[in-house]
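In: For reference, the sequence and a predicted model appear below.
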Amino acid sequence: MSPLRPGATIGILGGGQLGRMMATAAAQLGFDVLIYSPEDDPPAGRVATGAFQADWDDAEALSEFARACDVVTLEFENVPVASVEVIEAAGKRVLPGAKSLSVSQDRLTEKTFLNAHGIATAPFREIEAASDIPAALESLGGKGVLKTRREGYDGKGQAWVHDPAEAESAWQKIGAVPAILEGAIAFACEISVLVARSQTGATISWAPPRNEHENGILARSTVPSGLARAIEDEARRKAMHLADALGHIGVLALEFFVLPDGTLLANEFAPRVHNSGHWTPEACQTGQFEQHIRCVAGWPLGDTHRLFDAEMLNLIGEAGYVDPAKLGKNDVLTLYGKREARPGRKMGHITRRLAPRKD
């Protein structure tokens, strides 16, 4: 695919905040953006050139959308693979493609894929029914977290199991659907690596942030992570290896548990721009959203050199209503344009620039 020229149209599957920030980055580079979303009045649609409102299984609307775009990307991993295939059948590339989507959409497939490519995870067992849990729990040391194989995020679709007697209640809590039971890990901290892979196969990454969660939702990402350089370098190598193994084009995020001895265990990956990389536009030469658009457009990768130490604070629920007068002089506010605040809903974030880097 030849590099897109400014004025070309990039389609984005999904209309949430990630699509909104990608659309803004694309506009800065001179591209038009069309949004495809089942939602009425999606946040991304209000900053794009136009928006298609239709269901994911509407083949006619997907084909019409494809014809209006030069290339298509996505903002979240739960876009149905069948929808991507309709767009590809209409003659347009979807970047990243079906492989990254299909692997990431199923936790069993995802962890099996990671292990097969030399990226260790916590031990896990496949769970098809509540009756599978007691034996799996015993094999994992007596404590684990039950996770739906598909669609769970931000702590949803998960239940801790500390005793075989809790098997049935945990199974019902996650909706009695196919799952995995993952062994409990005594980790020191969590980090993530964001990596970008271009259409030529070139890869580049950003400094890994240390991530802190509250109620299963990311609350804060901080760079530098405070970890030894060797640990960060290993994490970056593993993320780049994953992107290559998938043939991924665009930005990808790989999350890790860091054990007290520095061992890395992958948690999960997202085949897209990621919440833990929201600090990059304000603190780096090239942020994750611009970089993703560069990849999709066939442009060279931008420099990811970090200009500032930084922390990113998620604004969740009612905290999304921020008084601008209370922002610090080094705070950069990004709101997502969502019409209604709800408990647990990400409404925006603040990136706080800390000390400039001296190297």
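Out: Alright, I've got the coordinates.

In: Please count neighbours and contacts with C-alpha atoms only from this point.
Out: Will do.

In: which other helices and strands contact the helix ranked longest in the chain?
Out: Taking DSSP state H as the criterion, the chain has its longest helix at helix 229-246. On a contact count with 3 or more Cα pairs under 8 Å, 6 or more residues apart in numbering; DSSP states H and E, helix 229-246 meets strand 189-197, strand 203-205, strand 250-258.

In: here's the one I want to compare it with:
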Amino acid sequence: MQTNKQILPGQTIGIIGGGQLGRMMALAARHMGYRIAVLDPTPDCPAAQVADLAITAAYDNMDAIRELNSVSDVITYEFENVDLQAAAYLEKEGKLPQGAFALEITQNREKEKQLIKKAGLPVPDFAIVHHGGECEEALQNFPFPAVIKTCSGGYDGKGQFKLTSKVDVQPAIDFAAEKGHCIIEHWIPFDKEISVVFTRSQSGEITYFPLAENDHKDQILYKTTAPARVSGKLEEKAIHAAGRLAEEMNVVGTFAIEMFVKGENIYLNEMAPRPHNSGHYTMEACNISQFTQHIRAICGLPLGKIELLRPAIMVNILGEDIGGTLKVMQEQSEPFVHLYGKAEAKTKRKMGHVTFLGETMEELDKTIEQFEEARQ
């Protein structure tokens, strides 16, 4: 059940999840005049620091969910592992325009891949296994390289590993025996990875942000470049695929789909039913950010027309990068630095991001090189 009423400034938006995405949603909403309530188990989490009300409780605590419902006019979430019982309750209450279905699909890699396949969209070959014996059988004729992942949970490379040859078969069997429900996917030798970040309103209107090109280090997103360096024909394919899935899933709000590019072909990888790390560049590079557009969608407001103001590169700041980045902040005025207010800097933990704007991609590439040298 989706709400179609407009939620106006002065009313309260509830956010499930208090991390950096919740924080940036909250900041965008506060600029528009909304009040913010956040539910998160961690006191003084990033989103709570900019909220009017913080409810400190587990995400599946139904008493806390009911409290959030009582103080909010509309509710959204910043991550996909929301308790489905809680989501169904909030949807029934008419407070969750995004609904529970997108969460159900994106929480489970099997359901995600099956839905993509059902929609007639390109996806790498895959097999579903539930234990070590099924894994052994599936790998007998499965092409290498491949990757095995848990069907639920896992992010930034966690809960998965790559199989390069038959030497990796036994470790994969052991992995499946330990984890249970897993997916084995053919590893596409792709040229690049792109993201399609879009927003769909409650009435079905869709706006697309410029395609972004992603680079990873140690399976964590390191850098996003926009616009992606792809042909117009491939861009059309990617946008068509995203629109097809948006309609199939009745998406509301900002949504992201990661895709592999091989030549002029695309292969859909994973989806995120909320604003995405690869869309952070929109905060400076576009006339309207992925967060503002998301707030407009869940509040039943018309979506803004998207324009790319200047090419951009966004670089993530991990725990091990924070000292060097602060040094650059003190010495240079060019980068747009966003820090998330996390209490402790841990290795590989996303602490913030930096966005650079430029006139050309060549100029931006040089700027990133200089930035990396300066923060060593």
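Out: In hand now; what should we look at? Note that the structure is predicted; figures quoted are calculated from it, not measured.

In: Overlay the chains and give the TM-score.
Out: Once superposed, the chains reach a TM-score of 0.95 (TM-score structural alignment, normalised by the length of structure 1), with 355 aligned residues with a Cα RMSD of 1.7 Å.

In: How about residues contacting the longest helix of structure 1?
Out: 99-100, 114, 117, 119, 193-197, 201, 203-205, 207-208, 249, 252-254, 256, 262-264 (Cα atoms under 8 Å, 6 or more residues apart in numbering).

In: what are the ranges of the helices in structure 2?
Out: 20-31, 62-71, 84-92, 101-106, 109-118, 132-139, 169-179, 232-249, 282-285, 290-298, 322-331, 361-374.

In: From the contact counts, what lies against the second one?
Out: Contacting helix 62-71 of structure 2 under the criterion 3+ Cα pairs under 8 Å, 6+ apart are the following elements: strand 12-16, strand 35-40, helix 84-92.

In: residue range for the shortest one in structure 1?
Out: Pointing back at strand 12-16 of structure 2 there. Using TM-score structural alignment, strand 12-16 of structure 2 corresponds to residues 9-13 of structure 1.

In: How far does the matching stretch sit from its chain's centre?
Out: 18 Å (Cα atoms, centre = their mean, to the nearest Å).

In: The lengthiest strand in structure 1: which residues count as buried?
Out: Assignment by DSSP state E gives strand 346-356 as the longest strand of structure 1. Buried residues in strand 346-356 of structure 1, counting neighbours by 16 or more other Cα atoms under 10 Å, are found at Lys346, Met347, Gly348, His349, Ile350, Thr351, Arg352, Arg353.

In: show me what contacts the counterpart of Ala138 of structure 2 in structure 1?
Out: Taking TM-score structural alignment, the alignment pairs Ala138 of structure 2 with Ala136 from structure 1. Listed by Cα under 8 Å, 6+ apart, the contact set of Ala136 of structure 1 reads Arg125, Leu181.

In: ok, the equivalent of Gln293 of structure 2 over in structure 1 - contacts?
Out: Using TM-score structural alignment, the partner of Gln293 of structure 2 in structure 1 is Gln291. When contacts are counted by Cα under 8 Å, 6+ apart, Gln291 of structure 1 touches Ala196, Gly250, Val251, Leu301, Gly302.

In: how far away is the second one from Asn215 of structure 1?
Out: Think Gly250 of structure 1. Per Cα to Cα, to the nearest Å, Gly250 of structure 1 is found 29 Å from Asn215 of structure 1.

In: Tell me how many other residues crowd Ala51 of structure 2.
Out: Residues near Ala51 of structure 2, counting by other Cα atoms under 10 Å, number 22.

In: hang on, it packs against Ala26?
Out: Yes - using Cα atoms under 8 Å, Ala51 of structure 2 makes contact with Ala26 at a distance of 6.9 Å.

In: so what's in contact with these two at the same time?
Out: Residues touching both Ala51 of structure 2 and Ala26 (Cα under 8 Å, 6+ apart): Ile36.
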